[in-house]
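**Q** Next comes the sequence, and after it the predicted model I'd like to discuss.
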Amino acid sequence: MFNLPCFNENKVKFRKSDEKSHIRILHASPDAPAVDIYINDNLIYKGLSYKSFTEYMPLISMVYNIKVFPTGKKDVPLINKFFFIPPNSIYTIAATNFLKNIALFPILDKKLDNKNPNKAYVRFVHLSPNASKLDFYMNGKKIFNSIGYKNITNYSAVDPKNYTLNLKISNTENTILTSPNANLKADKYYTVYAVGLANGKPSLQVLIPLDGNSYIR
């Protein structure tokens, strides 16, 4: 459930139509329960489950208090964090790490100045708390090398088509994940998020959402 509250200067401040800062929240903590998201003590999303994203939300540039609670509870927050949202920015904010050390991790969805409209753009974010450094492959070609936990690569331009994605332990031929049928389209931005556990449950997998910089103007 995504709730858009009415404007209140003591609650969330939503942007006017001609302004452009946006955030979404990703639940990437593998052992955390479904959560409720509050911004400035206003319920924004109820029951966000592991591997799920909220929609992008337009916001005024300012400092926000983000609290995360187990769904249906509001006594002790799992996370209580202040963030400054810069003007004209797009962020994915991930709830990361194991539950005992859960934290928010902001990821800027940056637009490129000289984007080729005939290419797709892909980057990799390592959010698996127990996986070592990883190499990222597309159709057998190494695209990103030795990416550690909470590292964010730059976007790389690739041909728009279907890809098989592979994650390997860095500088080895040890493939720990294969994900077929990643359909990347021209003139779009994608982030491949590695979530889950390298050895354990839930198992390692990738999420490949369309980034907001593809369509938010």
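**A** Yep, it's here.
**Q** drop to CA atoms for contacts and neighbour counts, all remaining ones
**A** Fine.
**Q** what's near enough to touch the residue nearest to Asn154 when sequence neighbours are not counted?
**A** If the residues on either side of it in the chain are set aside, Asn154 comes closest to Arg123, at 5.8 Å by Cα to Cα, 6 or more residues apart in numbering. Arg123 is in contact with 152-156, 190-192, counting by Cα atoms under 8 Å, 6 or more residues apart in numbering.
**Q** which among those end up buried?
**A** With burial judged by 16 or more other Cα atoms under 10 Å, the buried subset of the contacts of Arg123 is 152, 155, 190-192.
**Q** separation between Tyr56 and Ile93?
**A** Going from Tyr56 to Ile93 by Cα to Cα, to the nearest Å gives 10 Å.
**Q** neighbour count winner among those two?
**A** Taking other Cα atoms under 10 Å, Tyr56 and Ile93 do not tie; Ile93 has more neighbours (21 against 18).
**Q** Next up, identify which helix or strand the more buried one is on.
**A** strand 90-96 (DSSP states H and E).
**Q** what does the very next helix or strand once past that strand contact?
**A** The C-terminal neighbour of strand 90-96 among helices and strands, as given by DSSP H and E, is strand 103-108. Contact partners of strand 103-108, identified using Cα under 8 Å, 6+ apart, comprise 79, 81, 89-97, 152.
**Q** give me that answer again for 10 Å
**A** Residues outside strand 103-108 that contact it (Cα atoms under 10 Å, 6 or more residues apart in numbering) are 23-29, 66-68, 78-83, 85, 89-97, 125, 127, 150-152, 213.
**Q** can you give me the angle it makes with strand 90-96?
**A** Angle between the axes of strand 103-108 and strand 90-96 is 160 degrees (criterion: axes from the mean of the first three to the mean of the last three Cα atoms, to 10 degrees).
**Q** Just the buried positions in strand 103-108, please.
**A** Neighbour-count burial for strand 103-108 flags 103-107 (criterion: 16+ other Cα under 10 Å).
**Q** Tell me the first helix or strand C-terminal of that strand.
**A** Next helix or strand after strand 103-108 toward the C-terminus (DSSP H and E): strand 120-126.
**Q** That following strand: how far from the chain's middle?
**A** Counting by Cα atoms, centre = their mean, to the nearest Å, strand 120-126 is centred 11 Å from the centre of its parent chain.
**Q** what about versus this one:
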Amino acid sequence: MKRILVLMVFLLAALSLAGCNSSSSSSSSSDPTTQVRVLHASPDAPAVNILAGGSPVLEGVDYKDGSGYLTVPAGSLEVAVDGLLPGGATLTVIGPLDIDLEAGTQYTVVAFGEVTEIKPLLITVDRVTVGAGETRIQVLHAAPNAPEVDVYLLPPDTNTVPEGVAPVGTFEAEGVLGPVNVQAGSYQIIVTLADDADTIVFDSGTVDLPGGADLLVVAVQNTAAGDAPISLVVMDGEGSTEILDKNSPANVRVVHASADAPNVDVVANDVVTLVNDLAFPEFTAYLAPAPDTYNIKVGPTGNAVGNPVIEADLTLEAGQSYTVIAVGTLAEIEPLVLVDNRRRIATEARVRIVHASTLAGNVDIFVTDAADTDLTTVDPVFSDVPFKAETGYVSLAAGTYFVTVTPVGEPETAAIGPVELELEAGGLYGAIARDPLPPETDLGLILLDDLAEPI
């Protein structure tokens, strides 16, 4: 909270200075006001910093993050957007550009398009008070790869577009519908291909439009689990929330990382076999179960329900992806559940390493650009990593890297590696440190994502 307040002070100072330099007034304290907010809607761009008047006002804004309004003096404002690159570098991807802020107007600055063609969209609307029984809605198409579509605002529990019902509007990328005022209440937002009401590409399910609300609804490219090409980001003046297609599944994959455990089945609710005959050190493709809480049993192939070695309840949320790893020796086997972020970023490779070796003890992880690097002369990227810990997603520039895992404080003793990795921008790379595959005696890696195919 303290950081946000400091950033707001920076923005207010920058805007006040801009107001002083404006021909409309000589004193920012007497200027009428306007409101400004921002949205990151570039699906393959990194997180960004937003600068106003040359000073950062919002930092680390990720895809689909939208800010609340800031009320500021009217006048001219210089705005820029800096992308965050691996290693802490930044690159200005939008601007600097000057925006003339008029009194009584609300502005939304949207970073739109894939990173190679990113540009700002400036959405404006008159600043008004919405009646208690109404909701004002404006809709922006900000999904660069989605086609022209029709948008319908229908009663709840509508599974198809009724014959003869006209859409609220038709638009393509960069298009804006509204604003329009509708009666507050519950609705269903359905998006279809243009002039094809039978082909639904997005269905919100029931959504509540509260009285007095002033909403910008932005269709963005979907990066969550499921086949829907878009999701909706709803900006209400205080922040943003995402609405997924009502049929969005969860995604989950399973990794067998217990070296002395037999081949296993994975069964949900004693009935549904999710995985059959998975051997160490294999992993599955992503499955797409409905979001729910499941009782999961893992046990020997053909007898998982009768003789489970793992039994646990697993809650899967709509749109979220998970990796579930069976870790530990057979006597102490347990599930390690990781939440995955599968968004690909065009300016970086993203790497995640998991420690699942029962024999290695705590380890140091080195990432170098040469196989023969003297590890005694460099610091590990991650130090003293315990069993079952993971690095999170690490951003690296495209290139060739060598990963070496050593006992803590023993850089001259490689427990794993050096393992050569060729990383490409936009790539996802996962590796799990594992115990030896019998009859081998060396520790190894289970390679995931772009490094290996599932079974």
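**A** Cool, the structure landed. Keep in mind the model is a prediction, meaning the values are calculated, not measured.
**Q** TM-score of the superposition?
**A** The TM-score (TM-score structural alignment, normalised by the length of the first structure) is 0.80; 193 aligned residues with a Cα RMSD of 2.2 Å.
**Q** check which helix or strand covers the nearest residue to Val38 of the second structure once chain neighbours are set aside.
**A** Of all residues beyond its chain neighbours, the one nearest Val38 of the second structure is Val109 (4.7 Å), with distances taken as Cα to Cα, 6+ apart. Assigned by DSSP H and E, Val109 of the second structure belongs to strand 105-112.
**Q** Report the aligned residue range of the first structure for the next helix or strand after that strand.
**A** Next in sequence after strand 105-112 of the second structure, counting helices and strands by DSSP H and E, comes strand 119-126. Aligned using TM-score structural alignment, strand 119-126 of the second structure spans no residues in the first structure.
**Q** which helices and strands sit right next to strand 119-126 of the second structure?
**A** When contacts are defined as 3 or more Cα pairs under 10 Å, 6 or more residues apart in numbering; DSSP states H and E, strand 119-126 of the second structure packs onto strand 33-41, strand 75-84, strand 90-101, strand 105-112, strand 134-141, strand 176-183.
**Q** how distant is it from the center of its chain?
**A** 24 Å.
**Q** Please pull up the equivalent of the residue nearest to Asn154 of the first structure in the second structure.
**A** With TM-score structural alignment as the criterion, the equivalent of Arg123 of the first structure in the second structure is Arg352.
**Q** again, but for Asn183 of the first structure
**A** Residue correspondence to the second structure (TM-score structural alignment): Asn183 of the first structure is matched to Glu422.
**Q** Just to check, its match is in contact with Gly399?
**A** Yes. Between Glu422 of the second structure and Gly399 there is a contact at 6.0 Å, judged by Cα atoms under 10 Å.
**Q** Could you name every residue contacting both of these two?
**A** Ala349.
**Q** List the contacts of Lys20 of the first structure.
**A** Counting by Cα under 10 Å, 6+ apart, Lys20 of the first structure makes contact with 57-61, 87-90, 216-217.
**Q** can you tell me what part of the first structure the longest strand anywhere in the second structure aligns to?
**A** When the second structure is parsed with DSSP state E, its longest strand is strand 196-209. Following TM-score structural alignment, strand 196-209 of the second structure has no partner segment in the first structure.
**Q** Can you name the next helix or strand after that strand?
**A** Using DSSP H and E, the next helix or strand after strand 196-209 of the second structure towards the C-terminus is strand 214-221.
**Q** What residues does the residue nearest to the spatial centre of the first structure make contact with?
**A** Nearest to the mean C-alpha position of the first structure, counting by Cα atoms, centre = their mean, stands Thr92 at 4.6 Å. With contact taken as Cα under 10 Å, 6+ apart, Thr92 of the first structure is in contact with 22-26, 53-56, 105-109, 211-212.
**Q** What of Asn303 of the second structure?
**A** Contact analysis of Asn303 of the second structure by Cα under 10 Å, 6+ apart lists 264-267, 297.
**Q** Take those residues and map them onto the first structure. Which survive?
**A** Shared contacts between this structure and the first structure among the contacts of Asn303 of the second structure (both residues aligned by TM-score structural alignment, their matches' Cα atoms under 10 Å) comprise 264-265.
**Q** My guess is the residue nearest to Val38 of the second structure contacts Gln35. True?
**A** No. Val109 of the second structure sits out of contact with Gln35 when judged by Cα under 10 Å, with a separation of 11.0 Å.
**Q** These two: which is more packed in?
**A** Taking other Cα under 10 Å, Val109 of the second structure and Gln35 do not tie; Gln35 has more neighbours (22 against 18).
**Q** Map Gly302 of the second structure across to the first structure for me.
**A** Correspondence of Gly302 of the second structure to the first structure, assessed by TM-score structural alignment: Gly72.
**Q** Find the nearest non-adjacent residue to that match, please.
**A** In space, and not counting its chain neighbours, Gly72 of the first structure is closest to Asp36: 7.3 Å by Cα to Cα, 6+ apart.
**Q** equivalent range in the second structure for the strand or helix carrying the one you found?
**A** For Asp36 of the first structure, the host element (DSSP H and E) is strand 35-39. Strand 35-39 of the first structure corresponds to residues 264-268 in the second structure, going by TM-score structural alignment.
**Q** And the matching stretch against the first structure, how far off on average?
**A** Superposing on the first structure places stretch 264-268 of the second structure at an average distance of 1.1 Å from its equivalents, by mean Cα distance after the TM-score superposition for the first structure.
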